[in-house]
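Chemist: Give the three-dimensional model of this entry:
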Amino acid sequence: METTTGRRERKKAATRQALSDAAWRLFSERGFDQVTIAQVAEEADTSIATVFKHFPDGKAALIFGEEHERRTAFQSALDQRAAGTGVLIAARDFLGTRGASKPDPTPEFRRRLDLIMGTPVLREYARRMWICCEDLLAEALAAEAGTDAAGTDAAGVGVRALARFALEAPSLAGLEPHPRQALDAIFQLLETGWARTAAQR
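Modeler: Just a heads-up that it's a prediction; the model follows:
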């Protein structure tokens, strides 16, 4: 059973990768908006139904990893943070290794990033993929603060708001000339609070 399951998962992963590679070839040659799902299916020598089976969210999902993989990686970054490192800092450090803030990106990664940032549909999809981690960050922040992330009091609302604002940071920073510096500036503001920042001016 384990062998069968493993083979099935490997086949699924290979199909997803083939579809993703086919989509990227077409997107990079023609532009995202000029490519259809049918053309991706043809390029990958498969059916439209197979594309939607593996990427039910449609065309934009084809060049992004699976949501559960992102959530797992993000959760690990929060859980395995160094002693004395706050949750918000751990989140910032993790986000600083991804997307537009990724250090030393390869030319291939840069081309993909340029496509994403230059295509509103893809940029919005990338933003939503980070927002899918909002509950994880809110729960970690709540645990750190000794409150309930689901609470309706000010503390509960506060950790949920902080989580949302933090996870909006990558999409905002990605539009700036120096994304990592912008990401750090956003998190510094989230850490210190707007009132304190304004009072120092």
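Chemist: CA atoms for contacts and neighbours, from now on please.
Modeler: Noted.
Chemist: how close does residue 142 sit to residue 155?
Modeler: 8 Å (C-alpha to C-alpha, to the nearest Å).
Chemist: meant to ask about residue 180, not that
Modeler: Taking C-alpha to C-alpha, one finds residue 180 at 29 Å from residue 155.
Chemist: Look at these two and report which has more neighbours.
Modeler: residue 180 (23 against 17; other C-alpha atoms under 10 Å).
Chemist: doesn't residue 173 make contact with that one?
Modeler: Yes: here residue 180 lies in contact with residue 173, judged by C-alpha atoms under 8 Å, at a distance of 7.0 Å.
Chemist: Next SSE downstream of the longest helix anywhere in the chain?
Modeler: Secondary structure assigned by DSSP state H gives helix 2-30 as the longest helix of the chain. Later in the chain than helix 2-30, the nearest helix or strand by DSSP states H and E is helix 37-43.
Chemist: Tell me the buried residues in that next one?
Modeler: 37, 39, 40, 41, 43 (16 or more other C-alpha atoms under 10 Å).
Chemist: That helix - contacts with which helices or strands?
Modeler: Using 3 or more C-alpha pairs under 8 Å, 6 or more residues apart in numbering; DSSP states H and E, the elements in contact with helix 37-43 are helix 2-30, helix 48-54.
Chemist: Nearest to residue 163, out of the buried residues of helix 37-43: which one, please.
Modeler: Residue 163 has its nearest neighbour among the buried residues of helix 37-43 in residue 37, at 34.1 Å by C-alpha to C-alpha.
Chemist: What separation do you get for that closest one and residue 121?
Modeler: 15 Å.
Chemist: One more: residue 196?
Modeler: Using C-alpha to C-alpha, we find residue 196 at a distance of 36 Å from residue 121.
Chemist: Please apply the same query to residue 20.
Modeler: 17 Å.
Chemist: who has more neighbours, the two?
Modeler: Taking other C-alpha under 10 Å, residue 20 and residue 121 do not tie; residue 20 has more neighbours (21 against 15).
Chemist: One more, so I can put them side by side:
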Amino acid sequence: IYEKCLSLGIDITKDYIPVAPAAHYLCGGIKVNLNGESSINRLYAVGECSCTGLHGGNRLASNSLIEAVVYADAAAKHALSMLDRYEFNHEIPEWNAEGTVTNEEMVLITQSMKEVNQIMGAYVGIVRSDLRLKRAWVRLDMIYEETEDLFKRSKASRAICELRNMVNVGYLITRQAIERKESRGLHYTIDYPHAKK
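Modeler: This next block holds a predicted model:
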């Protein structure tokens, strides 16, 4: 742990290890059936992102070990039982990079990744508000436009594809949070606090 932190510029003999619960913005959002299947054909959701109901109405996510193991097993068995029913397209053409250039502006990608992380952590984290969500939406939109422009001019790379995925997931999470007009479990907004009983 010491060596890993040091490689990231963190000396744990002098500084704390920074920890942020930012991943909770995706906690428990995907409803699944007993096989771990979501409402999208052939898409399974298991673990922190899924909503199984095994722990009751207030426990949105599958973050208990037993629950994750049970659903992972059920999803794997179901997926294997369905494999023979699917046809696979083996005639996918090679990627055409004609008209693009090798991306030498890696700093643009890494900086945008940092910005998406900061936006999601600061504005779409555990405690939200309409103002924060709107600010996140506007900033994500700007990064989206910049990323698409860079993607169209660059050769496809793992980094640029990861950034595009991050921006799209950020959009989806933020849009869902904007549409939610209630607080439930981890999805807490100061504009719509828990109803008093």
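Chemist: overall similarity of the pair, as a TM-score.
Modeler: Scored against TM-score structural alignment, normalised by the length of the second structure, the superposed chains reach a TM-score of 0.28; 92 aligned residues with a C-alpha RMSD of 5.2 Å.
Chemist: Show me the one of the helices and strands packed on helix 37-43 of the first structure that comes nearest residue 191 of the first structure.
Modeler: Comparing those by C-alpha to C-alpha, helix 2-30 comes nearest, at 37.5 Å.
Chemist: buried ones in that closest one?
Modeler: Per 16+ other C-alpha under 10 Å, helix 2-30 of the first structure contains these buried residues: 15, 16, 17, 18, 19, 20, 21, 22, 23, 24, 26, 27.
Chemist: so can I have a markdown table of those residues showing distance to residue 50 of the first structure?
Modeler: Formatted as a markdown table, those follow (distance: C-alpha to C-alpha, whole Å):
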| residue | distance to residue 50 of the first structure |
| --- | --- |
| 15 | 9 |
| 16 | 9 |
| 17 | 13 |
| 18 | 11 |
| 19 | 9 |
| 20 | 12 |
| 21 | 15 |
| 22 | 13 |
| 23 | 13 |
| 24 | 17 |
| 26 | 18 |
| 27 | 19 |
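Chemist: Identify the farthest-apart pair in those residues.
Modeler: Spanning the widest gap among the buried residues of helix 2-30 of the first structure are 15 and 27, at 18.1 Å by C-alpha to C-alpha.
Chemist: Apart from its chain neighbours, what residue comes closest to residue 137 of the first structure?
Modeler: Computed as C-alpha to C-alpha, 6 or more residues apart in numbering, the closest residue to residue 137 of the first structure that is not its neighbour in sequence is residue 163, at 5.6 Å.
Chemist: wait, doesn't the one you found sit right on residue 140?
Modeler: No: applying C-alpha under 8 Å, one finds residue 163 of the first structure not in contact with residue 140, separated by 9.3 Å.
Chemist: Which helix or strand lies directly C-terminal to the helix or strand harbouring residue 172 of the second structure?
Modeler: Using DSSP H and E, the element containing residue 172 of the second structure is helix 158-179. Toward the C-terminus, helix 158-179 of the second structure is succeeded by strand 188-189 as the next helix or strand (DSSP H and E).
Chemist: what's that following strand packed up against?
Modeler: Counting by 3+ C-alpha pairs under 8 Å, 6+ apart, strand 188-189 of the second structure packs on strand 127-128.
Chemist: helices and strands around the strand it packs on, which ones?
Modeler: strand 188-189.
Chemist: circling back to that earlier point, okay, the helices and strands packed on helix 37-43 of the first structure in a markdown table with distance to residue 108 of the first structure next?
Modeler: Shown next, in a markdown table, are those (distance: least, C-alpha to C-alpha, whole Å):
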| stretch | distance to residue 108 of the first structure |
| --- | --- |
| helix 2-30 | 11 |
| helix 48-54 | 23 |
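Chemist: For residue 89 of the first structure, which of these is the nearest?
Modeler: helix 2-30 (32.4 Å).
Chemist: And residue 13 of the first structure, how close does it get to residue 7 of the first structure?
Modeler: 10 Å.
Chemist: Same check on residue 154 of the first structure?
Modeler: Counting by C-alpha to C-alpha, the separation of residue 154 of the first structure from residue 7 of the first structure is 49 Å.
Chemist: same deal with residue 51 of the first structure?
Modeler: On the measure of C-alpha to C-alpha, residue 51 of the first structure and residue 7 of the first structure end up 20 Å apart.
Chemist: do residue 187 of the first structure as well
Modeler: Distance from residue 187 of the first structure to residue 7 of the first structure, by C-alpha to C-alpha: 43 Å.
Chemist: swap in residue 21 of the first structure?
Modeler: In terms of C-alpha to C-alpha, residue 21 of the first structure sits 21 Å off from residue 7 of the first structure.
Chemist: What is the lengthiest helix in the second structure packed up against?
Modeler: The residue-count maximum for a helix in the second structure (DSSP H) belongs to helix 130-153. In terms of contacts (3+ C-alpha pairs under 8 Å, 6+ apart), helix 130-153 of the second structure is packed against helix 106-123, helix 158-179.
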